[in-house]
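Asks: Pasting the sequence and the predicted model now:
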Amino acid sequence: MKTIKGPAIFLAQFMGEEAPFDTLDHLAQWAAGLGYQGIQLPTDPRLIDLQAAATSKDYCDDLLGRLAAHGIALTELSTHLQGQLVAVHPAYDTLFDGFAPPTFRGNPAARTEWAIEQVKLAARASAHLGLSAHATFSGALAWPYFYPWPQRPAGLVEEAFAELARRWRPILDVFEDCGVDCAYEIHPGEDLHDGATFERFLDAVHHHPRAAILYDPSHLLLQQMDYLAFLDIYRDRIKCFHVKDAEFRPDGRSGVYGGYLPWVDRPGRFRSLGDGQVDFKAIFSKLAQHDFAGWAVLEWECCLKHPEDGAREGANFIRDHIIRVTDKLFDDFASTGMDSAANRRIMGI
């Protein structure tokens, strides 16, 4: 068994214009001051030059050195925004245009090509940085049709996943060349939003060895899934872990779909660590049991608590839940040291 690494923190929700949230060095120093050992880095140009990282090992060595000077390791890179743009249904074109540089807005085809190239660059950058996994989104072509009313035309979902696979297979091949796993966050709004859709995608990419999962139990709880059984089913594909809490308290007015209510009024909402319903003791136990070798990374999203409080509390929460795995059996003291011949005598053979 392996001891999970951590605590670490995903920086996407903390970036800002003022110190200590304005530069990579300031963020690393801030995270270390809270007790974090690692950061998951969004590939935002304010924090990393992705083109340089993909083409220059020296650039990557310098970046890692800067982080190490603050006592911080790099856990994974993230292309959540670019991955989203690999596949966008036209209904969302205007909303998602803001994720791309102005040059590509209003031009979905060019935006898609830019996004694909970005994720490929992230694979190469990850290799230069010595990382084994990468965090991203799958994008979505079929999401507007997740609830079958009116009845979906025959073959629509199959064609959506076939097209999703056509776009992602060349990207996954780059990840294979780089020796890096591509971990899709299983997330509503993405075509890969539960186990069944991940399996459908896996079939479409012919069970590509680099197609992996970023496990975030909050999204599974809000769908009322068994997030512990998920760990048992997909243990071999889970390569990244977001430690994020959530709660689901349905009432007579609204349930899983949220009634278009703001987050604070929804029956299902994200919470800071320890304030929700996710059974993290069981999750960390299963990850230790299944030899998860990655990082426990806080992703802070909460509609009530201040992010700086959530970050401060999150470091200790994760540290207290990481299980230092044992190197001995608890009943070794009672070992009789029997050999094979004795065992055969015991069984009468």
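Replies: The structure has been received and is ready for your questions.

Asks: CA atoms for contacts and neighbours, from now on please.
Replies: Fine.

Asks: And the strands in this protein?
Replies: Secondary structure of the chain (DSSP state E): strands at 5-10, 38-42, 73-79, 133-136, 181-185, 211-215, 238-243, 245-248, 268-271, 295-298.

Asks: from the chain's centre, how far out does the last one sit?
Replies: What it means is strand 295-298. 9 Å (C-alpha atoms, centre = their mean, to the nearest Å).

Asks: Show me what it is packed up against.
Replies: With contacts defined as 3 or more C-alpha pairs under 8 Å, 6 or more residues apart in numbering; DSSP states H and E, strand 295-298 has these neighbours: strand 5-10, strand 238-243, helix 307-321.

Asks: Adding distance to Q224 and mean neighbour count as columns, could you present these in JSON lines?
Replies: Converted to JSON lines, those look like this (distance: least, C-alpha to C-alpha, whole Å; neighbours: other C-alpha atoms under 10 Å):
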{"stretch": "strand 5-10", "distance to Q224": "25", "mean neighbour count": "25"}
{"stretch": "strand 238-243", "distance to Q224": "17", "mean neighbour count": "25"}
{"stretch": "helix 307-321", "distance to Q224": "23", "mean neighbour count": "18"}
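
Asks: Those into CSV, with extra columns for distance to T112?
Replies: What follows is these, written out as CSV (distance: least, C-alpha to C-alpha, whole Å):
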stretch, distance to T112
strand 5-10, 25
strand 238-243, 25
helix 307-321, 32
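
Asks: P150 is nearest to which of those?
Replies: Distance to P150, taken as C-alpha to C-alpha, is lowest for strand 238-243 among the helices and strands packed on strand 295-298, at 34.5 Å.

Asks: Check it against this one:
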Amino acid sequence: TIKGPAIFLAQFAGDNPPFNSLDAICGWAAGLGFKGVQIPTWDGRLFDLKTASESKTYCDEVAGVAASHGLVITELSTHLQGQLVAVHPAYDEAFDGFAAPEVRGNPKARQAWAVDQVKRAAVASRHLGLKAHATFSGALAWPYVYPWPQRPAGLVEAAFDELAARWLPILDVFADNGVDVAYEIHPGEDLHDGATFEMFLERVGNHPRANMLYDPSHYVLQGLDYVANIDIYHERIKAFHVKDAEFNPTGRIGVYGGYQPWADRAGRFRSPGDGQVDFGAIFSKLTRHGFEGWAVLEWECTLKHPEDGAREGAEFIRRHIIRVTERAFDDFAGAGTDDAANRRMLGIDR
């Protein structure tokens, strides 16, 4: 049975109560009916990653804060730090703000800082007793996602070779700590669909800790079959974001969005239940494949107020979680046959 509902706190954290401390935001989330929280490790108002990686006592205290509100910590997130593990120069300035002030403007120092951050998250996750970790892969090839001008032979291969080389030592740290890395498959990352995930997976030797965070909203906006994706990759899906989306192309705008703001794009994110994602099919498919992780609301909507999205999202997830049955629906009609009877029914012993 999938666990939930849980909520990713990144989009809600702020300077005003109840969003400015872990204790207060956990009280708010619990009041809405959530059972778990996914914590962004870059937000010092909620979490101190360095201390968490060095102190089991601190992690016990953090878990205790959540538990005081009836919550558990589902995963830690290093989305922003993971992004900085690999940054194409075209994005240097745009992504520089994700880093600590002391390494901004210095790509090599920024990358080293990001790698250290993600490794620390592996240790902190172990201290918290977590089994999965949410992050981004970063990207070196993304500026060349559309093949015009024609990509030189070997360009993409070189990008993925380098991406794998940067992540392999990090994956080994996660292996040492017994935690899965769940890459959110996301446009803007080199791991943005199944094909790119497989290219990466091959280069890290099918590393058992290299896994997926499944978020169907990013597949809707690409025109990818998000239900079939579960059949293909269910063994690698270790985390789940419940986020809705819609894609309504017009005579003017399609997949690429025409440089329009989110509200005017053909593809845009919506609060759960307001978009086009078939969550009934998703929860059924994940349940069929034995996914035992958390259903975590990630609120991103260009129209609805976040607090309304959170309140509605808790109930939305609760309604979709399928409590797995312990017996077959037609057990009442069982005849209690045995091997000998089965052989007679098949005519084997005649």
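Replies: Yes, it's here. These figures come from a predicted structure and were not determined experimentally.

Asks: Got a TM-score for the two of them?
Replies: Superposed pair, TM-score by TM-score structural alignment, normalised by the length of the first structure: 0.99. Supporting alignment: 347 aligned residues with a C-alpha RMSD of 0.5 Å.

Asks: re the thing from before, how about JSON lines for the strands of the first structure, with distance to G155 of the first structure added?
Replies: Listed next are these as JSON lines, based on distance: least, C-alpha to C-alpha, whole Å:
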{"stretch": "strand 5-10", "distance to G155 of the first structure": "38"}
{"stretch": "strand 38-42", "distance to G155 of the first structure": "36"}
{"stretch": "strand 73-79", "distance to G155 of the first structure": "30"}
{"stretch": "strand 133-136", "distance to G155 of the first structure": "27"}
{"stretch": "strand 181-185", "distance to G155 of the first structure": "24"}
{"stretch": "strand 211-215", "distance to G155 of the first structure": "24"}
{"stretch": "strand 238-243", "distance to G155 of the first structure": "29"}
{"stretch": "strand 245-248", "distance to G155 of the first structure": "34"}
{"stretch": "strand 268-271", "distance to G155 of the first structure": "32"}
{"stretch": "strand 295-298", "distance to G155 of the first structure": "38"}
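
Asks: do you know which of those lies nearest Y145 of the first structure?
Replies: Of all the strands of the first structure, it is strand 181-185 that lies closest to Y145 of the first structure, at 19.9 Å by C-alpha to C-alpha.

Asks: about what we covered before: nearest to A109 of the first structure, of the strands of the first structure?
Replies: strand 73-79 (18.6 Å).

Asks: related to what we said a few turns ago, among the strands of the first structure, which comes closest to H306 of the first structure?
Replies: Proximity to H306 of the first structure (C-alpha to C-alpha) singles out strand 268-271 among those, at 10.7 Å.

Asks: Mean deviation, the closest one versus the second structure?
Replies: Its aligned residues in the second structure lie a mean 0.3 Å from strand 268-271 of the first structure after superposition (mean C-alpha distance after the TM-score superposition for the first structure).

Asks: Give me the residues contacting that strand.
Replies: 218, 222, 244-250, 255-256, 258, 263, 276, 301-305 (C-alpha atoms under 8 Å, 6 or more residues apart in numbering).

Asks: do that again at 10 Å, thanks
Replies: 218-219, 221-224, 244-250, 254-258, 262-264, 276-278, 300-305, 310 (C-alpha atoms under 10 Å, 6 or more residues apart in numbering).

Asks: Just the buried subset of those, please.
Replies: 218-219, 221-223, 244-248, 254-256, 258, 276-278, 300-302, 310 (16 or more other C-alpha atoms under 10 Å).

Asks: circling back: so for S335 of the first structure, which of the strands of the first structure sits nearest?
Replies: Comparing the strands of the first structure by C-alpha to C-alpha, strand 5-10 comes nearest, at 32.0 Å.

Asks: rewinding a little: the helices and strands packed on strand 295-298 of the first structure: which one's closest to N107 of the first structure?
Replies: strand 5-10 (30.3 Å).

Asks: Can you give the distance of the closest one from its chain's centre?
Replies: 12 Å.

Asks: try stretch 337-349 of the first structure
Replies: Using C-alpha atoms, centre = their mean, the offset of stretch 337-349 of the first structure from its chain centre is 49 Å.

Asks: The lengthiest helix in the first structure packs against which elements?
Replies: Secondary structure assigned by DSSP state H gives helix 156-178 as the longest helix of the first structure. The elements that helix 156-178 of the first structure packs onto, with contact taken as 3 or more C-alpha pairs under 10 Å, 6 or more residues apart in numbering; DSSP states H and E, are helix 80-86, helix 108-128, strand 181-185, helix 195-204, strand 211-215.

Asks: Distance of the residue mapped onto F316 of the second structure from the first structure relative to Y36 of the first structure?
Replies: Using TM-score structural alignment, the partner of F316 of the second structure in the first structure is F317. The gap separating F317 of the first structure from Y36 of the first structure is 11 Å, by C-alpha to C-alpha, to the nearest Å.

Asks: related to what we said a few turns ago, inside helices: which ones of the contacts of strand 268-271 of the first structure?
Replies: S218, H219, L221, L222, G310.

Asks: Rebuild these as TSV, extending it with distance to D291 of the first structure.
Replies: Formatted as TSV, these follow (distance: C-alpha to C-alpha, whole Å):
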residue	distance to D291 of the first structure
S218	21
H219	23
L221	23
L222	26
G310	28
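
Asks: Nearest to F21 of the first structure among these?
Replies: G310 (15.0 Å).

Asks: I'd like to check the angle between the longest helix of the first structure and helix 108-128, please.
Replies: Helix 156-178 of the first structure and helix 108-128 are oriented at 40 degrees to each other (axes from the mean of the first three to the mean of the last three C-alpha atoms, to 10 degrees).

Asks: Any buried residues in helix 156-178 of the first structure, and which?
Replies: Buried positions in helix 156-178 of the first structure, judged by neighbour count with 16+ other C-alpha under 10 Å: 157, 160-162, 164-165, 167-169, 171-176, 178.

Asks: Since that was my last question, I'll sign off now.
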